[in-house]
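**Student:** Give me coordinates for this.
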Amino acid sequence: MSSRDQFTSKIGFILAAAGSAIGLGAIWKFPYMAGTNGGSVFIILFVICTVLIGLPILIAEFMIGRRGQKDPITSFKEQAPNKPWFMIGWIGLVACGLILSFYSVVGGWILSYILRAVSFSLTGQGVNFSTLFTDIISNPWEVLIAQAAFMLLTLFIVQAGIKNGIETASKWMMPILFLFFILLFIRSITLDGAMEGVKFMFIPDWSYLNGDTLMLALGQAFFSLSIGVAAMITYASYLSRKEKIVTSAVNVASMNIAISLLAGLVIFPAVFALGFSPTEGPGLVFIMIPAVFEQLPFGGFLLLVFFILLLFATVTSAIALLEVVVSIGIREKSAQRKKASWLLASIIFVIGIPSALSFGILSDITIFERSIFDFVDYVTSAILMPIGAFLTSIFAGYYYSKKISREEMLASPVVYNCWLFIVRYVAPLSIAAIFINKVFFS
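**Tutor:** Model prediction:
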């Protein structure tokens, strides 16, 4: 009998899986992508792509993970013996390690902002937020210490295991995340002129409806659901066979959409009400948001709350990334979890040092005209994630017999046939289009 750790409840699994999906993708990337791509049209396409394409692949990953009940590499080896499908697990391992290596850098930036927000030095007269952001990310000692602190926070949770670490942290963090986002939304929506931001999000400007916006929305749907990096396969491997994976996947996708929209409803009404532009881009959170909150009553406190929420979301994603690496490192030897967690987290930290320094002392070093940070981001999001998602879709759609996939899904014939059609045809073609677009045309 396996003594493999498991989630103790369905809600614990859903919150942990949702936490993996809801991270910088939902709170940092989604608002600036929507802001620079027409707002409402991008949002509509994002929701459609999440529901019609992202969700079926998420179900496939849950299916593979729960059926295998092992780490991704071992799971594929046992489910497809003497076949190369286990390479999906290796792709996930490399992708998660690389993503976490630069994700922890951004997590460190958030910690730097939180420390400044605690002392209320982020708000006040004379603060140039663009200069402040540049000063933070170019300071070698600050970024490395902050990166190390973020990795230690992530490590502390993962080394405690599924029940006492990941599930417990998610049960606290995710409800708090929702609660405070709702409170920030209420504050933002009550500003004079805030409805312009709401209109920007929900009244379509169809001039933005084109192939590029569709590709970006589809890519955002995949990125925000953590598809293609074996994170959801790993989490589902700790799930009881009695749980219904379709219901869990729907809940995770719904929470991801809800948080993304809430993030937009916190940011865009305030941006429009205070006369700023929504097209700031990646600097929206670190440059524009402090400038917005500076002009609000109790702005210093609200800004502190916002960055704490961003930290929560980033940590829940980071623990999923580290858990993939640790689960493969320990296989079924749970007694080695703490030792392996420390070792692997340290290795990932070292790998991330060049990314952390790529805006400072290593800023002159570029790879294919990209900074080290941007290159690692590009390799994972444009190459490894699409390949992993593509192969996962093919495995679930073609390698599994219909008998197996029906038994795992426990869904109605209509739902099952729609899922099978998407993972066999729609998803692979969509992922291939994203891959070709990003690699050859971006």
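**Student:** From here on, just use CA atoms for contacts and neighbour counts.
**Tutor:** Fine.
**Student:** how close does Asp5 sit to Tyr235?
**Tutor:** According to Cα to Cα, to the nearest Å, Asp5 and Tyr235 sit 11 Å apart.
**Student:** Next, the second sequence, to be compared with the first:
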Amino acid sequence: MHKEAHFSRVGYILAMAGSAIGLGTAWKFPTMVGLGGGFAFILVYLVLCLAIGAAAFLAEALLGRATRRDTVGAIYELAPSAKRAWSIGGFFVFVSIMIVPFYLVVVGWIFYYAMLCMSQLPTDPVSAKEAFGYLASNNIFGVSMGFLIVFALSIYTILKGVKKGIEKLNLVLMPSLFILLIALVTYSAIFGNFAGAASFLFTPDLSKVLDADLLLKALGLAMFSMSLGMGTVCTYAANTDKFTNLFSSVFYIIVLNTMVGILMGLVVFSFIPIENASEGPGLIFVSLASLFGSMGVAGQIIGFAFFMALIFAGITSAISIIEPTALFLMNNAKVERPKAVAYCAVFIFVVGFICILSYYKPSAEVFTFFGKSFFDLLDYITSIILMPLGALFFCVFVGWVVPKSTLAENLKHQMPKGVFEIWVWVIRIIVPAAIISVGVYNFL
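**Tutor:** Purely as a prediction, here's the structure:
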């Protein structure tokens, strides 16, 4: 295995939080909170993160920490028998690299809107909707430039390695993200309907807590927002030092992740009616963009800060989902980091432009399959099918295949014995049942 400098404890927490705090938290969380009844969704989401997400996270992290290897190598080393057969499950490491192209296209859209704040945003929802539709389907230059800029920043960071690249970027971007969000919340408290947003997000309405639809949506977001099922957690844990407590770290990550989601929710619902939460992409690119555009110079400044916060969240997440494939290539293809990253970069570049062309009106039909654009199909296959299957595989492997004595040996200084016994039971029974439930729900 290639030896690189390890994360510091703070660096690991911020890097893993940066992975978790992607567009899923910064963008999808406010949308789902709006649809899920505010406080009820937040409460259920937080409980499920702590009870199920944390257990699955720790299972995947243990693979990397116990072996100091990439995902495939970790599975091969820890399997007591049929090692080659089990290591095929390391295929899920490639789910991460499949996500990056369309993910960076979306971050590129956001970058375009951040630059648009410097000139002129649309001033009403109708023109904003037309502008976003034009961007995705006609403005191939604007989309391509946004994609290339965030692509270049991501690849450059990965090239620098774990300590000098990933950790260093997160040490800058994560505090910057919180500063931007606090500034946005402060502005919202002065000029927006902050009281209404806070009331919606924090007033207990426990009547919806046991709603099956809410429970499954919250569980799905909890699993997605914690970067489970694609090797990122294993890869980052493999690069921690021996003093980093994985058990306590996961709770810091959950708290930071949830804080960003709540802060985003306070900003969004201070300016946008709660019923607009169902707009999906339109919530950002139509409702908020037109609102900022109608506010004159103040709107341009606050809009720029808002879109930059989303870009920071997106970039920190993107680099975390490139690293597992890069590490796999370094260890198994026996190449140095620059060549491994170059292979990843070529794949991301080519597939990213196919995603762009699948939305571009003149070429959209060529890149449409089974009634879905290539962009939407790739999103569906990775997010709805492969990530849950990956999380399920890792929990089954750690819970039922890796000897319990091995688990205990690696976690004996991480958590109390009683908590360890509960954790083993949860990853063996509860987490698989929960993942299967979400999978069935998504296909119904």
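**Student:** just to revisit the earlier point, which one of Asp5 and Tyr235 of structure 1 has more residues nearby?
**Tutor:** In terms of neighbours (other Cα atoms under 10 Å), Tyr235 is the more surrounded of Asp5 of structure 1 and Tyr235; the figures are 30 against 14.
**Student:** gap between the more buried one and Leu322 of structure 1?
**Tutor:** Distance from Tyr235 of structure 1 to Leu322 of structure 1, counting by Cα to Cα: 11 Å.
**Student:** and if you look at Tyr398 of structure 1?
**Tutor:** Tyr398 of structure 1 sits 30 Å away from Leu322 of structure 1, taking Cα to Cα as the criterion.
**Student:** higher neighbour count, the two?
**Tutor:** Between Tyr398 of structure 1 and Leu322, counted using other Cα under 10 Å, the more crowded position is Leu322 (27 against 14).
**Student:** Confirm the more buried one sits in a helix?
**Tutor:** Yes - per DSSP: H, G, I helix; E, B strand; the rest coil, Leu322 of structure 1 lies within a helix segment.
**Student:** wait, it sits on Leu343?
**Tutor:** No - counting by Cα atoms under 8 Å, Leu322 of structure 1 does not reach Leu343; the two are 11.3 Å apart.
**Student:** For the counterpart of Gly303 of structure 2 in structure 1, list the residues it contacts.
**Tutor:** Mapped onto structure 1 by TM-score structural alignment, Gly303 of structure 2 lines up with Leu303. The neighbours of Leu303 of structure 1, taking Cα atoms under 8 Å, 6 or more residues apart in numbering as the test, are 117, 289-290, 293.
**Student:** Spatially, which two of the residues you listed are the most separated?
**Tutor:** Across the contacts of Leu303 of structure 1, the longest distance by Cα to Cα is 12.5 Å; it joins Ala117 and Ile289.
**Student:** For Met173 of structure 1, see how far away Ser20 of structure 1 is.
**Tutor:** Distance of Ser20 of structure 1 to Met173 of structure 1, given as Cα to Cα: 12 Å.
**Student:** what about the strands in structure 1?
**Tutor:** For structure 1, the strands defined by DSSP state E occupy 366-367, 370-371.
**Student:** Give me the range in structure 2 that the last one lines up against.
**Tutor:** When strand 370-371 of structure 1 is aligned against structure 2 using TM-score structural alignment, it corresponds to residues 372-373.
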